[in-house]
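Participant: Just a sequence and a predicted model for now, questions to come.
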Amino acid sequence: MRGEAASGFPTIFEYGLPTLVNRQGATQNDRQLEALLVMARHTEDSTLIKRAGDPGHPQVEGPTARSPL
């Protein structure tokens, strides 16, 4: 996360905020959840990815990768 902070949190501005803005028909909760998932998918130095694995990596595909929170 230090890289994100040092860069001015580009993942938030490039992926998180556009997701919140573009999903106007969804509930606030759904928009926030989708923004979180989109940001988790696009960040490179996340503790989440280091601990749980990259959901886009072929080794992590399968029913577990697609199950809801």
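Facilitator: Cool, the structure landed.

Participant: only C-alpha atoms for contact and neighbour calcs from this point on.
Facilitator: Noted.

Participant: neighbours of Thr19, just the number please.
Facilitator: 21 (other C-alpha atoms under 10 Å).

Participant: next up, a second structure to put side by side with the first:
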Amino acid sequence: VEVTHLQQQKDELCAQIRDLKVPLHLTSDSIPELKKKLRELETRDKERSEEISQMTAKIKQQEQ
């Protein structure tokens, strides 16, 4: 259940990252803020991926 929840969070973060990569007509003021948000989302995505890997390893270990 927890792994499923983490996977859903990861999928949502990936979708948000994809949304930020869509070309838009932006003002020069908004670009730094979007880049900052993108870095934050990429960091969160990496953290979630690591959590999922750890949880998956724990589950496999318990199944043995």
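Facilitator: Alright, I've got the coordinates. Note that the coordinates shown come from a computational prediction; the quantities given were computed from them, not determined experimentally.

Participant: For the two chains, what TM-score is obtained?
Facilitator: For this chain pair, the superposition-based TM-score is 0.32 by TM-score structural alignment, normalised by the length of the second structure; 37 aligned residues with a C-alpha RMSD of 3.6 Å.

Participant: secondary structure element for Leu37 of the first structure?
Facilitator: Per DSSP states H and E: Leu37 of the first structure is located in helix 28-42.

Participant: Same question for Cys14 of the second structure.
Facilitator: Here Cys14 of the second structure is assigned to helix 2-21, by DSSP H and E.

Participant: Remind me what that helix packs against, helices and strands.
Facilitator: helix 30-63 (3 or more C-alpha pairs under 8 Å, 6 or more residues apart in numbering; DSSP states H and E).

Participant: The helix it packs on: how far from the chain's middle?
Facilitator: Centroid separation between helix 30-63 of the second structure and its chain, computed with C-alpha atoms, centre = their mean, to the nearest Å, is 5 Å.

Participant: Same question for it: list its buried residues.
Facilitator: With burial defined by 16 or more other C-alpha atoms under 10 Å, the residues of helix 30-63 of the second structure counted as buried are Leu38, Leu41, Glu42, Arg44, Asp45, Arg48, Ser49, Glu51, Ile52.

Participant: Return the member of those residues nearest to Glu63 of the second structure.
Facilitator: For those, the minimum distance to Glu63 of the second structure (C-alpha to C-alpha) is 16.3 Å, reached by Ile52.

Participant: got a list of what that closest one touches?
Facilitator: Ile52 of the second structure makes contacts with Val3, Leu6, Gln7, as judged by C-alpha atoms under 8 Å, 6 or more residues apart in numbering.

Participant: what about burial for those, which qualify?
Facilitator: Buried, going by 16+ other C-alpha under 10 Å: Leu6, Gln7, out of the contacts of Ile52 of the second structure.
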